[in-house]
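Chemist: sequence? don't have it. structure:
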């Protein structure tokens, strides 16, 4: 029967082949953990997340992920859904971080092996993933605490002297909602929403976008007592352009939701998210939006970015320099504010406005430009920049531009390159033999023509070859990175967030609600 067989955790940077955690759900695998680790290391990098090992008996599928310095291996000897095991390994990492704290270290796993063993037994029953939600696990597995460790280290302690709060009761009422633990109580009822988008784009030398996509995440941090029922409405620029027969996306491309979201409500009214949230931090939804939705990219509206780049190569007296000019401005960015309703969240808290203070004034931060250099470049000369600092390492130059305060303007970077000298390179193009066209020429005329014409041709060839080498040493593109607080490239925003039902919150309780927007540039490639 197809199931998860075992889990092994290694320190990826330790030469030891002994796992720091070894847990088997079914019969002990025929291949030992040390052998699997050696076979994994024998694979040439970059190693895929699923490796087939035909040399073992029986042949083994080895699933693996790396988190921090820890290597998680899960072998199976039967056909199984790959995404099932891969997602389970990521859930294990998330749960261990939730219990043991971030960052997840091998020393934490070894010091809390009893807690880890309980969690793995609850998360997987006889090899089948069962309970993987952190909120549900907290109802059955107590988190590690100082008092719990003290009580566990004392032997012969009368059970009457142990506080009942530290003893899991077999009759304890478990939550009927898998993703939310029971009896949630908070002194301050608060809701925090973070919308984060990552932009990837390719820009032609003319400045026209060849491709542009935005991958978004809606992250929640819920601190509400009881079992609240929430309704969040999203506003997107493309929400009114739903194609006939297309799945309801509400303007979001390829949406992926947390299990708490009621899909029936989303299908009826795209853009409305109705859900009972888990307690604490979780990802409510993720999506992907094409910033060039038109079938004809030339006629599509070009995205407006706060950072633009103009790159010139093969300039200067010897055509051995390149220059980059960066333009930073937030004037073209539409502030992510609410214009449809005066109070989207209902009654406000007296402590702070509903939206973050940076939404009306987007701030550009962490601007950096990376220039990949060809292997023919030996070093850089006469490098200067009007703002910031640069760092040359290997085959790339990184230029960081500080944007403290409300910086908006232009910054320039210019440098020259020195190419490597390889033996025989300068003589790649051999001088062509003069061709006799059959006409009569005396010996003296031929000799004079060969001397004068040969020198001119040789000089022209040398200049042409040197120019070509300089052109080959110029960067072909530049990579732009930045982040913007208070603005999203796709135009998505939270229109409203309300507590519409539930129980346990208390009469008259008005939770504080805050929303933040953040855009980060991933791989924005500007070609030259």
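Modeler: Sure thing, it's come through. Bear in mind the structure is a predicted one, so any value in this text is a computation, not a measurement.
Chemist: alpha carbons only for contacts and neighbour counts from here, please
Modeler: Fine.
Chemist: and the helices in the stretch 151-300 of the chain, which stretches?
Modeler: Secondary structure of the stretch 151-300 of the chain by DSSP state H, counting those that start in this stretch: the helices cover 263-268.
Chemist: mind checking the longest helix of this structure?
Modeler: helix 443-472 (DSSP state H).
Chemist: what residues of that helix count as buried?
Modeler: 454, 461, 465-467, 469-472 (16 or more other CA atoms under 10 Å).
Chemist: following that helix, which helix or strand shows up next?
Modeler: strand 477-485 (DSSP states H and E).
Chemist: elements contacting that next one?
Modeler: strand 363-372, strand 512-527 (3 or more CA pairs under 8 Å, 6 or more residues apart in numbering; DSSP states H and E).
Chemist: quick one: closest of these to residue 476.
Modeler: strand 512-527 (6.2 Å; CA to CA).
Chemist: that closest one vs strand 363-372, what angle?
Modeler: 30 degrees (axes from the mean of the first three to the mean of the last three CA atoms, to 10 degrees).
Chemist: packing partners of strand 512-527?
Modeler: Going by 3+ CA pairs under 8 Å, 6+ apart, strand 512-527 lies up against strand 190-203, strand 477-485.
Chemist: residues in contact with the residue most central in space within the chain?
Modeler: For the chain, the residue sitting closest to the mean C-alpha position, by CA atoms, centre = their mean, is residue 198 at 7.3 Å. Residues near residue 198 by CA atoms under 8 Å, 6 or more residues apart in numbering: 214-216, 519-522.
Chemist: okay, now the one to match up with it:
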């Protein structure tokens, strides 16, 4: 139940790095042969009854991790994710063939620390910084330690002692996720809370459809260029699903070993399945829910991930009506922005119009009051609103779908008219969270060791909501 080897290849399967762990691991050549029949979205490949290969494409590289078949699937997948984060931390994204070849020795030293007896060992970026120097200092080390590098995979202890004595110098921190002797000229502490919103709104009931159809055909709001807020429907169905997935990030550039406390307010909401970074003191959270007390890693980390159900549907709304016009063959999509407090606009607003691409040839008579509408792929039209979209705004799109003439007619001798199946909205909104979560307090409580007496760290908090999966059925 262990890792057998690690291979890094280019997208064509050419090997760039090999790190064997077992005595006789599967070869890259045998893995490449098996990968030919592997579906593109599969991340686990069974190489033999006793061997699995976990693989992931990142930038222009492919990471291959052959393991024994009894290993829990989450372990190798998480290890690959941590390895990619470490390589990004050391060499900056994107990862390329040239970076792997140029920093071969550094990567081998990293792997020597990250894998111990076939299992993940040290995977925190801050801890690895104390063990393995950056590429600019590794060259100095290599000049005086060429012989030990040649036997790196079998003599980790002696080589690491040499590195510590020549390059690191400072004692290791007793906090595993924080490197020792951290120093910053400008001390800063930032908290970013991001929430992604997933909403499913059902189709209108027959009675609602009739009311909206009559209103669309008999009032000025039926115009495709009617954009005033009064065009927003007064009655909308309740969402079937309305979930916010949140992440609390801390970016710390503080000298020494600071102790930080963040107090979060979730209102009356209940957090579902919260997940914490190892630095967070869980006992303090259990005693005082909403309190994140921790000694942070140096740099950026995700302190908390959570899910909250039953949230508001967000600052952007929309609806889809079908069977409009004199021939009852038109559809109409409306999208509008509400007016939440402290928010003036949303960005990257777009709407996907999803329909049966096999039955629909084209969309004719498209009339959009604003934005740009294009059919970009089979079965999907994209309605984009470049730049910033203000609050208290609305827009309308109307058209008719052209049915494929080659379709067989029904019993009545006609081909059924097609309409969109659903619309999907996405956007970015800075300055608000749909769950109402907010930071009540952000402070350094103790442990100011390393900070100058008169140092006053700069602190900041930002909120962002991303509407990623807002589905409205027709």
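Modeler: That came through fine. Because the structure is predicted, anything quoted here is derived from the model rather than measured.
Chemist: just the buried residues of helix 443-472 of the first structure now: which is nearest residue 428 of the first structure?
Modeler: Comparing the buried residues of helix 443-472 of the first structure against residue 428 of the first structure with CA to CA places residue 465 closest, at 8.7 Å.
Chemist: residue contacts, that closest one?
Modeler: Neighbours of residue 465 of the first structure in contact, by CA under 8 Å, 6+ apart: residue 426.
Chemist: distance of it from residue 425 of the first structure?
Modeler: 9 Å (CA to CA, to the nearest Å).
Chemist: SS state for the nearest residue to residue 471 of the first structure once chain neighbours are set aside?
Modeler: Excluding its sequence neighbours, the residue lying closest to residue 471 of the first structure (CA to CA, 6 or more residues apart in numbering) is residue 314, at 6.1 Å. Three-state call for residue 314 of the first structure (DSSP: H, G, I helix; E, B strand; the rest coil): strand.
Chemist: residue 110 of the second structure too?
Modeler: Under three-state DSSP, residue 110 of the second structure falls in the helix class.
Chemist: can you tell me the closest non-neighbouring residue to it?
Modeler: Nearest non-adjacent residue to residue 110 of the second structure, counting by CA to CA, 6+ apart: residue 132, 6.5 Å away.
Chemist: for the residue in the first structure that the one you found lines up against, give me its contacts.
Modeler: Under the alignment by TM-score structural alignment, residue 132 of the second structure pairs with residue 141 in the first structure. For residue 141 of the first structure, the contacting residues are 115, 118-119, by CA under 8 Å, 6+ apart.
Chemist: most neighbours, which of those residues?
Modeler: The most crowded member of those, judged by other CA atoms under 10 Å, is residue 119 (24 neighbours).
Chemist: the aligned residue in the first structure for residue 274 of the second structure - how many residues pack around it?
Modeler: Under the alignment (TM-score structural alignment), residue 274 of the second structure pairs with residue 255 of the first structure. Neighbour count for residue 255 of the first structure, taken as other CA under 10 Å: 16.
Chemist: circling back to that earlier point, any chance of a markdown table for the helices and strands packed on strand 477-485 of the first structure, columns distance to residue 493 of the first structure and mean neighbour count?
Modeler: Output for these, formatted as a markdown table (distance: least, CA to CA, whole Å; neighbours: other CA atoms under 10 Å):
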| stretch | distance to residue 493 of the first structure | mean neighbour count |
| --- | --- | --- |
| strand 363-372 | 17 | 20 |
| strand 512-527 | 8 | 21 |
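Chemist: which of those strands sits closest to residue 101 of the first structure?
Modeler: Judging those by CA to CA, what sits closest to residue 101 of the first structure is strand 512-527, at 24.4 Å.
Chemist: residue range for that closest one in the second structure?
Modeler: By TM-score structural alignment, strand 512-527 of the first structure lines up with residues 458-473 in the second structure.
Chemist: mean per-residue distance, that stretch to the first structure?
Modeler: Average distance, stretch 458-473 of the second structure versus aligned residues of the first structure after superposition (mean CA distance after the TM-score superposition for the first structure): 0.6 Å.
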